[in-house]
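*Asks:* Okay, predicted coordinates and the sequence, questions at the end:
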Amino acid sequence: MSEKIRLEYQPPHDFSNLLGFFAKRAIPGVERVDDASYRRIFILDGKVGEFAVTRAKRGHALDLHIDFADTACFPDIAARVRRMFDLDADITAINAHLGRRRHLKACIAKHPGQRLPGGWDGFEIAIRAVLGQQVTVAAARTLTERVVRKFGHQVDTPQSGKVHLFPTPAALAEAELGGLGITGARIATLHAIAAAARDGRVDFRRERPLAEFVSMWTALPGIGDWTAYYLAMRGLAQADAFPAGDIVLRKAVARDGKPVATKALEEMSQAWRPYRAYAVLHLWRSTMA
């Protein structure tokens, strides 16, 4: 069954910026991103489907084009896409609050439509976050593609032909990841994440408090505060997730040319609550200008 669903949002919304973010990280075969759309092949309830997201021609909305056999799953698919593109944010309130802060005023004025880039699946985000530790975005994408091609389930899709989908927790928990360019320590972390997700010891339940989520994930080997907060930002659309130890953030608010200390940044960020994750995206973006 095919259907187009209109996903409305409160403007402004920087759709182009999100497309750029996803394009740099797109998994070949699974995701396709261009200047006007995001497309993905997925599996849900054991069935394979595809969707595409484009900007609606009228009004403040995105158009979601779904090709999937079970229409009962359409609301779930739409909800996931809404989180991917952060369509439920009260951007007026966020901008009004952060726009009064010294380090963020110019950022908000320059990019008022900044949103949190989400993801289709929390487990996938977690695996990709570990693969991306201490390497470039391009290198992380290459590692991800290798993992997907070797351990992802191959499906035959009507529009895209044969494609390897992202591996399941069960597939990666015991996978032989050697020879793919992944360090031994990260292989151990990937195995730990996959086993924990398979066994239900970690999850992305949206009702879980942020502190509890961070504690749950940092209990795994190789997962520190930075990664846990990053997962909360992207996997839960948690608006107040804040990796205070991030060196780029500490440089973005530098004093006398020196990065502020983690504790000082944590104290400074209290004025940005409850929207610190948006402050993170703005400050990261300001360093790339």
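*Replies:* On my side now, so go ahead. Residues are numbered from 1 along each chain as shown.

*Asks:* C-alpha only now, for contacts and for neighbours.
*Replies:* OK.

*Asks:* My guess is Leu116 contacts Arg234. True?
*Replies:* Yes - with contact defined as C-alpha atoms under 8 Å, Leu116 counts as touching Arg234 (6.9 Å).

*Asks:* Report how many residues lie close to Thr54.
*Replies:* Counted with other C-alpha atoms under 10 Å, the neighbours of Thr54 add up to 18.

*Asks:* and if you look at the one 5 residues further on?
*Replies:* Residues lying near Gly59 (other C-alpha under 10 Å) number 10.

*Asks:* what about it, distance to Phe242?
*Replies:* From Gly59 over to Phe242 the distance is 33 Å, taken as C-alpha to C-alpha, to the nearest Å.

*Asks:* now Cys107
*Replies:* On the measure of C-alpha to C-alpha, Cys107 and Phe242 end up 17 Å apart.

*Asks:* let's bring in a second one:
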Amino acid sequence: MNFSFSYRRPFDWQSHLAYLAYRSIPGVEIVTETTYARTISMAERLGHFIVEFEPGSNRVNIDIRYSEPQLFSQIIEKIKSIFDLCADSEHIDKFLAKDKRLKPMVNQFPGLRVPGCWSGFEVAVRAVLGQQVTVKAASTLVSRICARYGQPYQSTIDGLSYVFPEPEIIQWSNLDNMGIIGRRTEAIKGIAESVTSGQLVIDSSIDSKEFVDKICTIKGVGDWTAFYIAMRALNDPNAFPYSDLILRRSLTRKELTPKQLLALSESWQPWRAYAVMLLWKSYGVQKQRDLMLVKK
């Protein structure tokens, strides 16, 4: 079934897709310059969808391949969340540009949005595996889990071959010999157990502070992990992983302490998650420029 939606400009969907592409899970997601495709599981039925952006327009096309049409509205809402399609970027950019530190970044990168997710549990696993390792290293570990425990899926799209495993599966899985250190294995299993039992909910239905407090009681889960999940899975526009090393290095020549960064971010409320995307983007672009200069 095909759908088409418009969104408010500005929206830097190219950067949004690039963010998702860099973190994509082989076999579960495929990202190109204009499209995002992934497998899904709802109500014990498997399927997939494709999202395609039209260059030069403010429209996005969605193709859903799923056997239960009564759930299409839920799927569409999740897709809107993944791409933050309902955000008023013009308003958010104007607000953040009031800060003299952020204004040059807003001018350079207008329309950045906060990537959501299909599954809060999936993002939680990804966040735990991303602790103190590179993005690519975390992607490798996630892909190993999916290859071993993901449910096989036959798709019309080459490269979509399984769905991300449910918490009920991960709770009892053996994650040994996959390159995952013991503390992270314990954290992943702890999250899976809490989600399966209903003690932990990882979506926008729960208050962000309540979520952070709950998930931080799980051994191996700290504030960075909790706030990152809140950004992407709870769609909290004010979530702020203030201990993030890149954020602490992005604003001043001297690295800020988490406490200093948190104090500095007060004026960015209630849009701190969007400030995070600006700072990450700006830092990444600057690092690329520095690398190019070194190569010359």
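*Replies:* Received, thanks. All values reported here derive from a predicted model rather than from experimental measurement.

*Asks:* And the TM-score between these chains?
*Replies:* Once superposed, the chains reach a TM-score of 0.94 (TM-score structural alignment, normalised by the length of structure 1), with 285 aligned residues with a C-alpha RMSD of 1.5 Å.

*Asks:* just to revisit the earlier point, so for Cys107 and Phe242 of structure 1, which residue has more residues nearby?
*Replies:* Phe242 (25 against 21).

*Asks:* residues contacting the more buried one?
*Replies:* By C-alpha atoms under 8 Å, 6 or more residues apart in numbering, the contact set of Phe242 of structure 1 is 229-230, 276-277, 280.

*Asks:* What is the equivalent residue in structure 2 for it?
*Replies:* Phe242 of structure 1 maps onto Phe240 in structure 2, with residues paired by TM-score structural alignment.

*Asks:* quick check, that match in a strand?
*Replies:* No - per DSSP: H, G, I helix; E, B strand; the rest coil, Phe240 of structure 2 lies outside any strand segment and is coil.

*Asks:* What's the match for Ser67 of structure 2 in structure 1?
*Replies:* That one, Ser67 of structure 2, aligns with Ala69 by TM-score structural alignment.

*Asks:* Can you classify Ala171 of structure 1 as helix, strand or coil?
*Replies:* Ala171 of structure 1 ends up helix, using three-state DSSP.

*Asks:* how deep is it tucked in, by neighbour count?
*Replies:* 17.

*Asks:* Equivalent analysis for Ala43 of structure 2, please.
*Replies:* Ala43 of structure 2: 7 neighbours (other C-alpha under 10 Å).

*Asks:* same check, this time on the one 3 residues further on
*Replies:* The number of residues packed near Leu46 of structure 2 is 20, by other C-alpha under 10 Å.

*Asks:* What's the match for it in structure 1?
*Replies:* Under TM-score structural alignment, Leu46 of structure 2 pairs with Val48 in structure 1.

*Asks:* List the contacts of the nearest residue to that match once chain neighbours are set aside.
*Replies:* Once flanking residues are discounted, Val48 of structure 1 sits nearest to Phe42: 5.7 Å by C-alpha to C-alpha, 6 or more residues apart in numbering. Phe42 of structure 1 makes contact with 30, 48-50, 165 under the criterion C-alpha under 8 Å, 6+ apart.

*Asks:* now the alignment partner in structure 2 of Ile127 of structure 1: how far from Ser89 of structure 2?
*Replies:* Matched by TM-score structural alignment, Ile127 of structure 1 corresponds to Val125 in structure 2. Look at Val125 of structure 2 and Ser89 of structure 2: by C-alpha to C-alpha, they are 29 Å apart.

*Asks:* So for those two, which sits in the more crowded spot?
*Replies:* Per other C-alpha under 10 Å, whichever of Val125 of structure 2 and Ser89 has more neighbours is Val125, with 25 against 21.

*Asks:* Name the helix or strand for the more buried one, please.
*Replies:* helix 120-129 (DSSP states H and E).

*Asks:* continuing past that helix, what's the next helix or strand?
*Replies:* helix 135-149.

*Asks:* out of the contacts of Phe242 of structure 1, who's nearest Pro11 of structure 1?
*Replies:* Ala277 (18.5 Å; C-alpha to C-alpha).

*Asks:* Now do the SS call for that closest one.
*Replies:* Per three-state DSSP, Ala277 of structure 1 ends up helix.
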